[in-house]
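Enquirer: Based on what follows, work out the 3D shape:
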Amino acid sequence: MERIAGQFGRVEPRLRARQLLLGLLADLPRKNCWTIAEHTGDATPDGLQHLLGRAKWDADLVRDDLRAFVLEHLADDQAVLVMDETGDLKKGTRTVGVQRQYTGTAGRIENAQVAVYLTYTSRHGHAAIDRALYLPKSWTSDPDRCRQAAVPDDVGFATKPQLARQMIERTLDAGVAAAWAAGDEVYGDNPHLRAALERRQLGYVLAVSSTHRVPTPAGGQRADRLAKKIPKRAWQKLSAGRGAKGHRWYDWAQIAITAPGPAGHQHLLLRRNRRTGELAYYRCYAPRPVPLSTLVKVTGSRWTVEETFQSSKTLAGLDEHQVRRWDSWHRWVTLALLAHAFLAVTAALERRDQTLADDGTSPNGLIPLTCNEIQRLFTALTARPTRDLAHRLRWSTWRRRHQARAQRSHYRRQAALQP
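Expert: Model prediction:
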């Protein structure tokens, strides 16, 4: 709160922002202005609704403070900027950006609000540092509808890759140290985004579709057809990173690409599931030569954005807002990301001070503190103490020991199944 206090000209919105952050970090079954106001002792939700809708403060300046906070603790010159979108299911038609559209949250077309997020992923940890609301053409082509939702006049239609590009360029212009970008097919199949990253000399590993055409001396060829020409000896077994149940082992191969554009090294990277044989395809660019293992590591970092979505929604109420207007959405989401960044950074600092075994446990037989566990302790000891300290710490130790036993069991089972 000391970091962002200067963004509020009056003490009242500053205290309301603190109140909202404490509510977002609280152990509530659902988080919105009503439930948080009740939890923090207010008689009505009017104060929090005023903070989100009418109070004078700039959510973009708080976003810049959020980014600086994350960089202060997680900075890494080999960090990856991971871009992805997520949808929040909403009812009605008046909430800004809502329409019937596909969202991976539901896995089908639903009435939803979609936004693109940028996650900073380093060897120390990961947290979201920027956000952009996607406005479909049904909104940008209807000035009256935009006016009712207080959408600024200078906001026009932008595709998801364009929103991701704007966030990446804003991040790099702020002096953020990063070496790579990663994203799924929505971003990898977009040539304008890839070209923009190459101009900034930012390496990337972006998923592409099987029908993606790859430049070759014989002309453009589909990625899936090139995959059929790879000899068996070209495949290598490598881990894409450690997950909750062990290392994510896949077979990998790469094909060098000669493509127009800034100097650098381009490849088509292929990933093969060792059990099903299913293939995935990636366009890669690096300003300097890098080994295959580095590209695989960057590919694995893309899953951190999914972890960020799940954690920020479950623990910080990212998707539980009940606001309809442009400014209100940006204010809620920015404070929710700030609340989640507090948990993510605290967890990263805990891991940084420990030497972990190969199975991810510490010498005392516990897994490191997770965002979930930090939120439980924070709620119990700071936000709303309902039990004595010894009781809460005993339960924390029990949960972490139980999780450590489960994790060791997963690793042993995986080791037994490996050829």
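
Enquirer: Going by C-alpha atoms from here, please, whenever you check contacts or count neighbours.
Expert: OK.

Enquirer: got the buried residues for the helix ranked longest in the chain?
Expert: In the chain, with assignment by DSSP state H, the single longest helix is helix 389-417. Neighbour counts over helix 389-417 (16 or more other CA atoms under 10 Å) mark Arg392, Ser396, Thr397, Arg400, Arg401, Gln403, Ala404, Gln407, Arg408, Tyr411 as buried.

Enquirer: do the same with stretch 295-310
Expert: For stretch 295-310, the neighbour count (16+ other CA under 10 Å) marks Leu295, Val296, Val298, Thr299, Gly300, Ser301, Arg302, Trp303, Thr304, Val305, Thr308, Phe309 as buried.

Enquirer: quick one, what contacts the nearest residue to Thr299 once chain neighbours are set aside?
Expert: Sequence neighbours aside, Val205 is the residue nearest to Thr299 in space, at 6.2 Å (criterion: CA to CA, 6 or more residues apart in numbering). Listed by CA atoms under 8 Å, 6 or more residues apart in numbering, the contact partners of Val205 are Trp180, Ala181, Ala182, Gly183, Tyr282, Arg283, Cys284, Tyr285, Leu295, Val298, Thr299.

Enquirer: go on, Ala244?
Expert: Contacts of Ala244 by CA under 8 Å, 6+ apart are Gln407.

Enquirer: cutoff 7 Å now
Expert: With CA atoms under 7 Å, 6 or more residues apart in numbering as the criterion, no residue contacts Ala244.

Enquirer: could you measure it against Arg408, distance?
Expert: 10 Å (CA to CA, to the nearest Å).

Enquirer: same check, this time on Arg274
Expert: Arg274 is 22 Å from Arg408, where distance means CA to CA.

Enquirer: this one next, for a side-by-side:
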Amino acid sequence: MLSHTLHERFESYLEALAPRLGHADRVPSFKDYCYGLMLSLPRKSVEPIAASVDPARVQARHQALHHLVAKSSWSDQALLMGVAQWVLPYLPADTPRYWIIDDTAIRKKGRHSVGVSRQYCGEIGKQDNCQAAVSLSVATEQASLPVAWQLYLPTSWTDHPERCRQAGVPADVTFATKPDIALQQVGQTLEAGIEPGIILADAAYGKKTSWREQLAEWGLTYCVGVQEDLSVWAPGSDPLPSRWSGIGRPPKHVRKPDEDQPVSVKALALETDDFQTITWREGTNKPLASRFAALRVRVARGRQYREPEWLLMEWPQGADEPSHYWLSNQPASTPLNTLVRTAKARWRIERDYQELKQEVGLDHYEGRNWRGFHHHASLCIAAYGFLVAERLRCREQKKISLFPAPALPEDYWPRGHATGTATRQ
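Expert: Predicted structure coming up:
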């Protein structure tokens, strides 16, 4: 049974966030919607929430909640920054901090929901009809919180302005790749004054040299996945500087030596014989461990001279070949076990997505427009943020339960339900 104190803290939390909505008239619906997301409901779309928070006036409450989510013009970024200001101070200050970039898919039927298309769905590991959103989470080993969230629009949408208009996509939203969206989110989060962390991302993001270079230009540290065909200069085979006549500026480009040539990171890993077994954290049933090696290399794409970076390679015991590769601009003095723990810290984003969907109904929104998609996600992150803060505040409790759902009136029927004489089950 939840204590009244928890409800009071949730009310204080919502009061602190309420000014982010921009207008006092939105606050009652904001509180109702967030409270509904915290209830133990099987479905957390607008109507079940309306029926649970105001069972005597379901239709009126439904209209108010629908207006808040699908039509009202409050700022998602402002609300998410308010959530961050409340939650992030609870993160331990004496542990490494990460900014985790990733994307998640939400499966959908039909073709009218904004951004829906046949694309890769990580939930099932293959192509499916779904929406995809890019997020940035601030994390430590103990907890994580999304602070940015944006729908990815494939060209099947951006190449058809009328389709976008019907779904309420703002006119200034044009096609952007997922890495482009992620860079925008990093820039916005820096501008918001949130303490930077080590950027973590998989190879879908880290494979782009220009993407990594932008992070470095902003002064950020990263440890990101790369693909096995990435070309690098192996240790001891650095490229030669271009010849300089002594007149004008020294050249920044490099020339390849006569004998040494760049190699793929896979080829380099296959030639490396000093893989070590490293345990990076405790798993559910046993410690998580694998075999790793790290080398200082220079990326060989293009003729631009690049500083040395860490190439971290994983080759599980018994596997025929290496399985994962990361590039990191962490200091040259960084120990191997620190590199491994950093690379593997990205697992927390999967927990974010799982709990956002299973606990607070991130994937339950039934509307079709751009604003509703983002507003529902922001409100879900607000509810999730309270759970994160409570877990960090009460560290002896590994799980903070949702609020129990109230009983619905006997005469309540969901919209579209056949209301014949059959007994309600």
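
Enquirer: After superposition, what's the TM-score here?
Expert: The TM-score (TM-score structural alignment, normalised by the length of structure 1) is 0.81; 362 aligned residues with a CA RMSD of 2.2 Å.

Enquirer: from the chain's centre, how far out does the longest helix of structure 1 sit?
Expert: In terms of CA atoms, centre = their mean, to the nearest Å, the centre of helix 389-417 of structure 1 is found 26 Å from the chain centre.

Enquirer: Packing partners of it?
Expert: Contact analysis of helix 389-417 of structure 1 by 3 or more CA pairs under 7 Å, 6 or more residues apart in numbering; DSSP states H and E lists strand 246-257 as its packing neighbours.

Enquirer: Run through who's touching the strand it packs on.
Expert: Contact with strand 246-257 of structure 1 is made by 215-216, 234-242, 266-274, 410-411, 414, as judged by CA under 7 Å, 6+ apart.

Enquirer: From those residues, keep the buried residues only.
Expert: 215, 235-236, 238-241, 266-272, 411.

Enquirer: Show me what counts as buried in the helix or strand containing Phe342 of structure 1.
Expert: Per DSSP states H and E: Phe342 of structure 1 is located in helix 326-352. Within helix 326-352 of structure 1, the residues that count as buried by 16+ other CA under 10 Å are 326-348, 351.

Enquirer: Quick check: the gap between the corresponding residue of structure 1 for Glu271 of structure 2 and Ala253 of structure 1.
Expert: Per TM-score structural alignment, the equivalent position to Glu271 of structure 2 in structure 1 is Lys229. For Lys229 of structure 1, the distance to Ala253 of structure 1 equals 11 Å [CA to CA].

Enquirer: More neighbours: which of these two?
Expert: Ala253 (22 against 8; other CA atoms under 10 Å).

Enquirer: What segments of the stretch 301-425 of structure 2 are strands?
Expert: Under the criterion DSSP state E, counting those that start in this stretch, strands of the stretch 301-425 of structure 2 are mapped to 309-314, 324-328.

Enquirer: For Ala51 of structure 2, find the nearest of the ones you listed.
Expert: Judged by CA to CA, the one of the strands of the stretch 301-425 of structure 2 that comes nearest to Ala51 of structure 2 is strand 324-328, at 48.1 Å.

Enquirer: So which bit of structure 1 is the closest one matched to?
Expert: Strand 324-328 of structure 2 corresponds to residues 280-284 in structure 1, going by TM-score structural alignment.

Enquirer: how close does the matching stretch sit to structure 2?
Expert: The superposed stretch 280-284 of structure 1 is, by mean CA distance after the TM-score superposition for structure 1, a mean 1.2 Å from where its aligned residues fall in structure 2.

Enquirer: Now do that stretch: everything it contacts.
Expert: With contact meaning CA under 7 Å, 6+ apart, stretch 280-284 of structure 1 is reached by 188, 204-210, 266-272.

Enquirer: starting at the chain centroid, how far to it?
Expert: 20 Å.

Enquirer: for stretch 157-174 of structure 1, same thing?
Expert: Here stretch 157-174 of structure 1 is found 15 Å from its chain centre; the criterion is CA atoms, centre = their mean.

Enquirer: what range in structure 2 does it sit on?
Expert: Residue span in structure 2 matched to stretch 157-174 of structure 1, by TM-score structural alignment: 175-192.

Enquirer: which parts of the matching stretch are buried?
Expert: Those would be Phe175, Lys178, Pro179, Ile181, Ala182, Leu183, Gln185, Val186, Thr189, for stretch 175-192 of structure 2 by 16+ other CA under 10 Å.

Enquirer: Which residues outside stretch 194-202 of structure 1 are in contact with it?
Expert: Contacts to stretch 194-202 of structure 1, defined as CA under 7 Å, 6+ apart, come from residues Ala179, Trp180, Ala181, Pro262, Pro287.

Enquirer: how about the nearest residue to the aligned residue in structure 1 for Ala132 of structure 2, chain neighbours excluded?
Expert: Under the alignment (TM-score structural alignment), Ala132 of structure 2 pairs with Val114 in structure 1. Sequence neighbours aside, Gly87 is the residue nearest to Val114 of structure 1 in space, at 4.2 Å (criterion: CA to CA, 6+ apart).

Enquirer: Please report how far the one you found lies from Gly243 of structure 1.
Expert: Noted for Gly87 of structure 1: a distance of 24 Å to Gly243 of structure 1, by CA to CA.

Enquirer: Settle it for me: which of the two has more neighbours?
Expert: Gly87 (21 against 12).

Enquirer: can you confirm that one is in a strand?
Expert: Yes: using DSSP: H, G, I helix; E, B strand; the rest coil, the assignment for Gly87 of structure 1 is a strand.

Enquirer: What does it correspond to in structure 2?
Expert: When structure 2 is aligned by TM-score structural alignment, Gly87 of structure 1 is paired with Ala105.

Enquirer: Aligned counterpart of Arg145 of structure 1 in structure 2, please.
Expert: Using TM-score structural alignment, the equivalent of Arg145 of structure 1 in structure 2 is Arg163.

Enquirer: so how many other residues sit close to its match?
Expert: Around Arg163 of structure 2 there are 16 residues (other CA under 10 Å).

Enquirer: Who are the contact partners of it?
Expert: Contacts of Arg163 of structure 2 (CA under 7 Å, 6+ apart): Trp157.

Enquirer: Also the one 4 residues further on?
Expert: Contact criterion CA under 7 Å, 6+ apart gives Val114, Arg368, Asn369, Trp370 as the residues in contact with Ala167 of structure 2.

Enquirer: From Glu123 of structure 2, how far off is the closest residue to the second one other than its chain neighbours?
Expert: Right, Arg368 of structure 2. Nearest non-adjacent residue to Arg368 of structure 2, counting by CA to CA, 6+ apart: Ser113, 4.0 Å away. Distance of Ser113 of structure 2 to Glu123 of structure 2, given as CA to CA: 19 Å.
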